[in-house]
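Visitor: Need coordinates for the following:
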Amino acid sequence: MSVSVIVPAYNAQDFICVAPASLQSQTLAPLEIIVVNDASTDETAKVVGSAATEDSRIRLINLESNLGPGGARNAGIEAAHGDWIALLDADDRFAPERLERLVKLGDETNADIVTDNLLIYDAVARKIVRQGFRRKGDEPHFNVTLDSFLYNAAGESTECDFGLLMPIFRRKTLLERRLHYPVSLRHGEDFHLMLDALLSGCVWVCTKDAYYLYTERMGSISKAASGMSRTKVNYRAMRAATDQLLSRPQISSNPRLRALVARRSNGLKWLDAKRDLIVKFKSEGPASVLKVCAKDPWVAWNVGRFLFRRVSRKLNALGHAALESRSSQPLR
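Guide: You can find the predicted model right below:
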């Protein structure tokens, strides 16, 4: 089975070689590496073109106008020839065995979509912070259903937003079901394609093993920006697009799905509010945040919940560290 890997790139001249390099060491060599230059204004095209002279699998597509990540991925999908299509962001990497393991799992389970766990990476600290979600149960993989996908796509209400998982697709499935990324949304477009895929009846299998190195925009350890992300965060647009889902018959007719979509919308509302609060805190100090909380009980409740979760996570981390320290001591 052959794999086409699509790498959208925008103003990525300083780091665009990293993603293709991780593909050149795959145990299952990709058929082609399609880099879609999304009308960059820097030397991205020149850097990729130079790399293509050394590796004939690298194909460069130059878009005349900036279409955003969704449009760039769509262009790559249209140009792909592989049996499977994998997506790789320009600031991320694959573990060497990723394609081989995911294609094998897809063939064994007859899945249309295969994803894996994430290795969350702080680029400034140069450390893997954690995995996207914790392994639960004995089964090495599980099916992602419409219900579980929506439940795990609600911002900070869940451990890992399943909309962030990076898929490999059967190209035949994408073409036959006319699945594509929305071009009107430039942040969170992944969620809508995956939702459309599930609504169309696609089988999605996810392994608990992690092979995708996902670079954080803001490092959990370093507290510094990676400097590589080109995504313009827009939670309001994401929320508006989520609210529009309630008009779709497959969702509006199902009380459970309606509730899950509303939950996601509420989670995005909080992410947007938190972002504004952080800006206010940095510019005006903590008193300004307290004033907002005093005026808006919803914000106050969410701030309290956010702080409680942060303290709980730190206490859990300290507990795990203490347990590991004891277990590493020799028995007497």
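
Visitor: From here on, just use CA atoms for contacts and neighbour counts.
Guide: Fine.

Visitor: Give the next helix or strand downstream of the longest strand seen in the chain.
Guide: Criterion DSSP state E: the longest strand present in the chain is strand 204-215. Downstream of strand 204-215, the first helix or strand assigned by DSSP states H and E is helix 235-244.

Visitor: Skipping adjacent residues, who's closest to Ser200 in space?
Guide: Arg177 (7.2 Å; C-alpha to C-alpha, 6 or more residues apart in numbering).

Visitor: Now do the strands in the stretch 51-200 of the chain.
Guide: 58-62, 84-87, 93-94, 113-122, 127-131, 141-143, 168-170 (DSSP state E, counting those that start in this stretch).

Visitor: Quick one: closest of those strands to Leu260.
Guide: Of all these, strand 141-143 sits nearest to Leu260, with 18.1 Å by C-alpha to C-alpha.

Visitor: just to revisit the earlier point, the residue nearest to Ser200: neighbouring residues, count only.
Guide: Residues lying near Arg177 (other C-alpha atoms under 10 Å) number 13.

Visitor: What of Arg263?
Guide: Arg263 has 18 nearby residues by other C-alpha under 10 Å.

Visitor: before we move on, back to that, same for the longest strand of the chain, what does it pack against?
Guide: Other helices and strands packing on strand 204-215, by 3 or more C-alpha pairs under 8 Å, 6 or more residues apart in numbering; DSSP states H and E, are strand 93-94, helix 98-109, strand 113-122, strand 141-143.

Visitor: can you do 10 Å?
Guide: Other elements packing on strand 204-215 under the criterion 3 or more C-alpha pairs under 10 Å, 6 or more residues apart in numbering; DSSP states H and E are strand 93-94, helix 98-109, strand 113-122, strand 127-131, strand 141-143, helix 189-199.

Visitor: Of the strands of the stretch 51-200 of the chain, which is nearest Ser312?
Guide: Of all those, strand 127-131 comes closest under C-alpha to C-alpha, at 16.4 Å.

Visitor: what's the spacing between the closest one and its chain's center?
Guide: In terms of C-alpha atoms, centre = their mean, to the nearest Å, the centre of strand 127-131 is set 15 Å apart from its chain centre.

Visitor: helices or strands next to it in the packing?
Guide: Packed next to strand 127-131, using 3+ C-alpha pairs under 10 Å, 6+ apart, are strand 113-122, strand 204-215.

Visitor: Measure how that strand sits relative to strand 204-215, angle-wise.
Guide: 150 degrees (axes from the mean of the first three to the mean of the last three C-alpha atoms, to 10 degrees).

Visitor: Another sequence for comparison is provided below:
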Amino acid sequence: MIQVSVIVPVYNAAPFLPLLFKALQQQSLADIEFVLVDNGSTDQSAALIAAFAAGEPRARAFSNRQVCGAAAARNTGIAAARGEWLGFVDADDWIAPQMYERLQTFAQAGQLDVAYCNAACFKDQPGDDTGTMLRRPKPAGILSGRDWLVACHQGGEQIASAAVSLVRRSVVLEHDLRWPEGCAVDDEIWTAELLLRARRVAFLDAALYGYRSNPGSASRSIEPQRVQWRIQGFRRVAETLWHLAEPESPPVRSALNAIADRNGLAALGALKQLADSPLRRATFAQLREGGFVQQLRRRNGGLKLWRRLLKEQINCLMAGR
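Guide: Below is the predicted model of the structure:
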């Protein structure tokens, strides 16, 4: 019986795949499968995935013929997965040989729905670490997903990432959880919706994941269309989490709203990467539609935000908007 399905979305990641493939092959957990989903790559990624799957009996290769984002690739992987547990790895990252054996043992012992570990950040090769992803003290013991959200918020820590998680697949299927397709900033939506449904969550204090600081990644690109896509993603996170927060208890609502507000402010902050251009003005006009800017202004009334909004408004007025 397959214990863990590791889902890997791939898009134009050919230079990074040999390191990842080696890490997958070195996994110490015997009952594991690797579900690799090519997302319309234009480099050699699809061929490399096919060759790896042909030589590695635990690997299966899938393809989304059109470029539709990592979230869609992960959803394809979830639909194909056969394991009791789900893990998610990005194609340009790395995992320690014992990662899934340790997480699965930890999760089984605690009868968890979600197990988290830490990640070491690196630039070129695992080992040249520049720090860890989660840096502040983590919630201790086994908590409900809602209590985990609150504890992370009160401790000033992010709620963690899917990359450092092991998730019970039955929870995903029971609640029909899916990654938000078409959203450039998808992790916090997935994680928040998962935690609102998880009954038992705990943290394994070990950096078992290697997160690459990749300047060429979609999340760091300064290409105008990529920046605009991220801005739209930040807005979607903010609006989704504001909505999720409404029926929750005050502590959970506060935690979700804090994440939402941070993403809303990130949407405005990212406008600076578009310079003073028609695209920047058009993007700000889109943010004003539907009351997003007004909602953000009501929730975050600081002088810095007011100055930012005034500057963008003046730019639009001068352009005749």
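
Visitor: Just tell me what the residue nearest to Ser200 of structure 1 corresponds to in structure 2.
Guide: Correspondence of Arg177 of structure 1 to structure 2, assessed by TM-score structural alignment: His175.

Visitor: With Leu271 of structure 1 instead?
Guide: Using TM-score structural alignment, Leu271 of structure 1 pairs with Ala266 in structure 2.

Visitor: Its match: what secondary structure?
Guide: helix (DSSP: H, G, I helix; E, B strand; the rest coil).

Visitor: What is the neighbour count of Asp161 of structure 1?
Guide: 19.

Visitor: Tell me how far the most centrally placed residue in structure 2 lies from Arg281 of structure 2.
Guide: Centroid-nearest residue in structure 2, with C-alpha atoms, centre = their mean: Asp187, separated by 2.5 Å. Separation of Asp187 of structure 2 from Arg281 of structure 2 (C-alpha to C-alpha, to the nearest Å): 27 Å.

Visitor: Just name the most buried of the helices and strands packed on strand 127-131 of structure 1.
Guide: strand 113-122 (a mean of 25; mean count of other C-alpha atoms under 10 Å).

Visitor: superposed on structure 2, where does that one end up, distance-wise?
Guide: Compared with structure 2 after the fit, strand 113-122 of structure 1 shows a mean deviation of 1.2 Å (mean C-alpha distance after the TM-score superposition for structure 1).

Visitor: how much does that strand deviate in direction from strand 127-131?
Guide: Going by the same axes, to 10 degrees, strand 113-122 of structure 1 makes 130 degrees with strand 127-131.

Visitor: Phe234 of structure 2 maps to what in structure 1?
Guide: Phe234 of structure 2 maps onto Met238 of structure 1 when the alignment is built from TM-score structural alignment.

Visitor: Distance-wise, check the nearest residue to Asn234 of structure 1 once chain neighbours are set aside relative to Tyr235 of structure 1.
Guide: Distances taken as C-alpha to C-alpha, 6+ apart place His187 nearest to Asn234 of structure 1, at 6.3 Å, with adjacent residues excluded. Between His187 of structure 1 and Tyr235 of structure 1 the computed distance is 8 Å (C-alpha to C-alpha).

Visitor: Quick check: the residue nearest to Asn234 of structure 1 vs Gly106 of structure 1, distance?
Guide: From His187 of structure 1 to Gly106 of structure 1 the distance is 28 Å (C-alpha to C-alpha).

Visitor: out of the two, which sits in the busier spot?
Guide: Taking neighbours as other C-alpha under 10 Å, His187 of structure 1 and Gly106 compare with Gly106 leading, 22 against 19.

Visitor: Show me which positions of whatever helix or strand Leu310 of structure 2 lives in end up buried.
Guide: In the assignment (DSSP H and E), Leu310 of structure 2 maps to helix 303-318. Across helix 303-318 of structure 2, burial judged by 16 or more other C-alpha atoms under 10 Å covers 305, 309, 312-313, 315-316.

Visitor: Turn these into CSV, including distance to Ile78 of structure 2.
Guide: Formatted as CSV, the buried residues of helix 303-318 of structure 2 follow (distance: C-alpha to C-alpha, whole Å):
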residue, distance to Ile78 of structure 2
Leu305, 40
Leu309, 40
Glu312, 41
Gln313, 43
Asn315, 44
Cys316, 43
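
Visitor: Distance from the chain centre to the host helix or strand of Glu324 of structure 1, please.
Guide: Glu324 of structure 1 is part of helix 297-327 when elements are defined by DSSP H and E. Distance of helix 297-327 of structure 1 from the chain centroid (C-alpha atoms, centre = their mean) equals 24 Å.

Visitor: buried sites along that helix?
Guide: In helix 297-327 of structure 1, counting by 16+ other C-alpha under 10 Å, buried: 299-300, 302-303, 306.

Visitor: Repeat that for stretch 234-250 of structure 2.
Guide: Under 16+ other C-alpha under 10 Å, the buried positions of stretch 234-250 of structure 2 are 234-242, 244-245.

Visitor: for stretch 132-145 of structure 1, same thing?
Guide: 132-133, 141, 143-145.

Visitor: neighbours of His81 of structure 1, just the number please.
Guide: His81 of structure 1: 15 neighbours (other C-alpha under 10 Å).

Visitor: again, but for Leu271 of structure 1
Guide: That count, for Leu271 of structure 1 with other C-alpha under 10 Å as the rule, works out to 20.

Visitor: For it, give me its contacts.
Guide: Each residue near Leu271 of structure 1 by C-alpha atoms under 10 Å, 6 or more residues apart in numbering is listed here: 154-156, 234-236, 239, 265, 277, 302.

Visitor: Please name the nearest non-neighbouring residue to Pro8 of structure 1.
Guide: Val36 (4.7 Å).

Visitor: meant to ask about Met1 of structure 1, not that
Guide: Asp83 is the one closest to Met1 of structure 1 (C-alpha to C-alpha, 6+ apart), at 6.1 Å.

Visitor: From what I see, the one you found and Arg170 are in contact.
Guide: Yes: the pair Asp83 of structure 1 and Arg170 passes the contact test of C-alpha atoms under 10 Å, sitting 6.0 Å apart.
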